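Chemist: from the sequence below, what's the structure:
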Amino acid sequence: MTNLRPLHLILAVIALVAIALPLVVTHLVPQVRQPTGIASTLPAKRVVTAKELPPVEPVEYAAIAPADARSINAKVPFITGPVPPARPFRFVGGAEDFARATDCLAAAVYYEAGDDAVGQRPVAQVVLNRLRHPAFPKTVCGVVFQGSERSTGCQFTFTCDGALARIPSPAAWSRARDVATRALRGEVEKKVGWATHYHTDWVVPYWSSSLDKIAEVNTHLFFRWTGWWGTAPAFNRIPQPGELPIGKLAMLSPAHRMGAALADADAAIVEATPFFGRTPLPLASDQNTFLTMLNPAQADTYAGMALAACANRERCKFMGWTEPDGMAFTMPLNPDQMNAMSFSYIRDRQSGLERTLWNCTEFKQRTPCMKRFAIRATPAPVAAEAPAELDGVRRKAAEAPVGNMTGVE
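Modeler: Next up is the predicted model:
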């Protein structure tokens, strides 16, 4: 037995080394640290029932390096089901509302996607999708600037991170406004469907893992809510007029100039004056043209409104509609918009032209009347000709025609 003791001692030492060595190695060898906020810690998908409104989460990103974020985002699969396109958007409101909505949407597409129409169009679609969803504000500017009064919590980061101090070039701003105008007039970016969320591929928002990933455009990934809230029937809210001026856009947009002070003034006017009675703003693309909604019960005020709007302009066009569905928001007008027009005032002092014209089908006791236009399914090309004559307007035999001043272009 005595001869076995050294052997037992050796075996005991070996056993101790076998147990201790992994512990020592574990403490001495640097551990591979997983990035904070890895996908396993992000919220799992949760289908919100149709009986409850899905929450609108503030923008909050996991603390992940861009390379890690791209890796995580790439591993999230796109859905395999259909991605039906959104319905064409129909704007509700007057020319003043349209001007403000256009510039809010233009700011969103420019600051979120840069000077790139391919990237801007899906951003515009997301904004309009949100506008029609009951979980979000009821106006374009309300959607874009939701939460911007706080340093955190804004839905679009450019509205609260100081990016608006970087003014785009006039050409870039014009291109962004064109994308916005087309979207507000019904152009649809089909690829992103009913997406309500997006983010760049180098960040991981905490909400991204709980939504359906449906599309990728450039570096942006687009998502929709899971379940019923991501389907077309959920986007059933009719947008509301009343786009308030945004002080942060004052440097970019005449329609938003004076910001909060203008908003207070507008609020006071609204209390005392019907919406349709306010003097409209001119088109951003033509400061001598006014397109507006009119109250059919206030026909006696139309001429005064036109004169107030045109003020001292040498040339001016003031055109109004009493039916929102027929109203135009940009020029030129199509035949349907011409026929739906209720009233127009045209002025060209250089040629001595100044006329008020009426839709005499709607206002039977007023003259002179606008000419009605036949609607052709496929208009044939025609040679250049003088502008169509208007009922009630006489032209001097030697007078040169005044281009684009008919009031029913």
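
Chemist: please make it C-alpha for all contacts and neighbour counts, starting now.
Modeler: Fine.

Chemist: buried ones in the helix or strand in which A268 is found?
Modeler: Secondary structure here is read from DSSP states H and E; on that basis A268 sits in helix 259-272. Of the residues in helix 259-272, those buried by neighbour count under the rule 16 or more other Cα atoms under 10 Å are G259, A260, L262, A263.

Chemist: same thing with stretch 206-223?
Modeler: Residues of stretch 206-223 classed as buried: 206-217, 220-223 (neighbour count, 16+ other Cα under 10 Å).

Chemist: closest one to F89 out of the buried residues of helix 259-272, please.
Modeler: In terms of Cα to Cα, no member of the buried residues of helix 259-272 lies closer to F89 than A263, at 26.0 Å.

Chemist: isn't that closest one right up against P245?
Modeler: Yes - A contact is recorded between A263 and P245 when judged using Cα atoms under 8 Å, the distance being 5.8 Å.

Chemist: off-centre distance for stretch 163-182?
Modeler: For stretch 163-182, the distance between its averaged C-alpha position and the chain's averaged C-alpha position is 13 Å (Cα atoms, centre = their mean, to the nearest Å).

Chemist: pull the residues that contact it.
Modeler: Contacting residues not belonging to stretch 163-182 are listed as 102-103, 105-107, 109-111, 115, 117, 120-121, 124, 158, 248-249, 252 [Cα atoms under 8 Å, 6 or more residues apart in numbering].

Chemist: next one: the residue nearest the centre of the chain from R166, what distance?
Modeler: The geometric centre of the chain, computed from its C-alpha atoms, lies nearest to L105 (Cα atoms, centre = their mean), at 3.7 Å. L105 is 17 Å from R166, where distance means Cα to Cα, to the nearest Å.

Chemist: please generate a structure for the following sequence too, so the two can be compared:
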Amino acid sequence: MATTLPPLGLPHRLGIPLPILGILLVIGLAALAIPALIVAKTPRVVFQKPPHVVISTRVVPRTELPAVEPVKLQQVTETDAKTINAAIPFSTAPNPAARAFRIFGSLDSQARAVDCLAAGVYYEAGDDAVGQRAVAQVILNRMRHPAFPKTVCGVVFQGQERSTGCQFTFTCDGAMLRYKPTAAAWGRAQAVARMALNGSVYAPVGHATHYHTDWVVPYWSASLEKITEVHTHLFFRWTGWWGTPPAFTRAYTGIEPNIGKMALISTSHTGAPTDPSLLPEAAAAASLDPLASVDPASIKASDVPAPTPDGNSFLVTIPKGMSPDSFASLAIRTCGERTYCKFMAWADPGKTPRNLPLGSSQVASMSFSYLRDQNQGFAKALWNCDQYQRPSPVQCMRAQPLARPAPPPVETAPTTEPGRPAGPAGLSGVRRKEPSTGSTPPVAEPAPIGRPQRSFTLPAPKVTPTPATRP
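Modeler: This next block holds a predicted model:
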């Protein structure tokens, strides 16, 4: 009797031997298990902010002026910097455009402002018109903010005396020595600067006072409000009241300093020092400020006096016929390379004091003053605008009221009472009893502990008239 066998499986139908089939199954299982095991054992990669990145989020109150600190960058890679910057959200608050600015002052001063602004936009944004307009607006915003200098050149070259940490890196990292713009590129940068200084406003950056490229992370980046981006630059404003339009109230001084470093690329700035790190005031001292309308040879040696005994103060009579625009030049030349200097001048020789300190009448009659303190990054010239008309009230001294002489002391004659010797006249600190006027003076009620003292007035006693007696 024939035996019936079960139907053969697929391997037998394909002619695959069972040992080989087992090997194939093992290989297939391994191909599935090994990748799954690798995925399971590999640690998950999650981006985290580097632990050494410090971000401040403090909002400066209105009663405290924001500090302008040297620029310092976080030590992160470009990739991490872009990730961190992208994580900072844009502000959703309104972003109003800044007010238009129109420059004034002497033609020489305006030319220096144009070239300082042109240098700022070229070295910060390259030969890119849109980026240059954005940078120019930030510089003008800074000039109007109380935390920054009140000149274009002062803003651009703030902190240039440092080897690092200046506000605009090209002013202290040697960029101006390493390369210069071509004539065509310089002309385009000057055109952008002239537009900004004559009413053109780049609205997208609003009232931004800070910016940086997206591949670096300054320490202040997350403490400010990010308001817009232009190409690879991110623009920020201060948080709170200091970033709003009412905070931008400072007026332009109208007198641009002579920057020695600018003489490398500008014909409007002269007297470039051999040491590129020399302060602009020292550079101006090396040659006559272009604001001056007086020939240096016409200023006699006697017009530049010796300092007062402290060595840093000068009491000067202004040379007859000197233009008011020349006073600052005379002050800078007189101060020389002093770190701290006070220059005070009078047009009337009869009112020029011989020594310090000054009286109130001498301060009120002063015609011009100049104060320099390089340790604080400060230099300011002021005119007596009652004597000289100036283009801006920022250049005017405050009116000094004359001090009134103290009235002479009143000597009280000694009071002599019957049967009592007179006391010494003019004895200070002694209160004398006033004569009675028919009413009782206020009497202080002793106050119990914990209660404020109060006073009241007793009613005057009634006086009953005595009836007349007939003789």
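
Chemist: what TM-score do we get after superposing?
Modeler: Between these two chains, after superposing, the TM-score reads 0.58 (TM-score structural alignment, normalised by the length of structure 1); 256 aligned residues with a Cα RMSD of 2.9 Å.

Chemist: once you drop chain neighbours, what's closest to the counterpart of H197 of structure 1 in structure 2?
Modeler: Taking TM-score structural alignment for the superposition, H197 of structure 1 sits opposite H210 in structure 2. Of all residues beyond its chain neighbours, the one nearest H210 of structure 2 is F236 (5.1 Å), with distances taken as Cα to Cα, 6 or more residues apart in numbering.

Chemist: element containing that neighbour?
Modeler: Following DSSP H and E, the helix or strand that holds F236 of structure 2 is strand 233-237.

Chemist: so which bit of structure 1 is that strand matched to?
Modeler: When strand 233-237 of structure 2 is compared against structure 1 (TM-score structural alignment), it corresponds to residues 220-224.

Chemist: after superposition, how close is the matching stretch to structure 2?
Modeler: With both structures laid over each other, stretch 220-224 of structure 1 and its partner residues in structure 2 are 0.2 Å apart on average (mean Cα distance after the TM-score superposition for structure 1).

Chemist: quick one: contacts for the closest residue to R58 of structure 2 other than its chain neighbours?
Modeler: Nearest residue to R58 of structure 2 in three dimensions, chain neighbours excluded: S223, at 6.4 Å (Cα to Cα, 6+ apart). Applying Cα under 8 Å, 6+ apart, we find S223 of structure 2 in contact with I55, S56, T57, R58, V59, W238, T239.

Chemist: correct me, but T171 of structure 2 touches V155?
Modeler: No - the pair T171 of structure 2 and V155 fails to qualify as a contact (Cα under 8 Å) at a distance of 11.0 Å.

Chemist: tell me which of these two has more neighbours.
Modeler: For T171 of structure 2 versus V155, the count of surrounding residues by other Cα atoms under 10 Å is larger for T171: 28 against 21.

Chemist: quick one, what contacts the more buried one?
Modeler: By Cα under 8 Å, 6+ apart, the contact list for T171 of structure 2 reads V156, F157, Q160.

Chemist: out of those, who's the most crowded?
Modeler: Neighbour-wise, the contacts of T171 of structure 2 (other Cα under 10 Å) top out at V156, 27 neighbours.

Chemist: what's the counterpart of that one in structure 1?
Modeler: By TM-score structural alignment, V156 of structure 2 lines up with V144 in structure 1.

Chemist: thought its match was touching L128?
Modeler: No - with the criterion set as Cα under 8 Å, V144 of structure 1 and L128 do not qualify as a contacting pair; they are 9.6 Å apart.

Chemist: check the mean deviation of the host helix or strand of G131 of structure 2 from structure 1.
Modeler: Taking DSSP H and E as the criterion, G131 of structure 2 maps to helix 129-144. Between helix 129-144 of structure 2 and its aligned stretch in structure 1, the superposed structures give an average distance of 0.4 Å (mean Cα distance after the TM-score superposition for structure 1).

Chemist: give the aligned range of that helix in structure 1.
Modeler: Against structure 1, helix 129-144 of structure 2 falls on residues 117-132 (TM-score structural alignment).

Chemist: ok, and what's touching the matching stretch?
Modeler: Residues from elsewhere that reach stretch 117-132 of structure 1, judged by Cα under 8 Å, 6+ apart: 86, 89, 105, 108-110, 112-114, 136-140, 143-144, 175-176, 179-180, 183, 188-189, 191-192, 194-197, 217-218, 220, 235-239.
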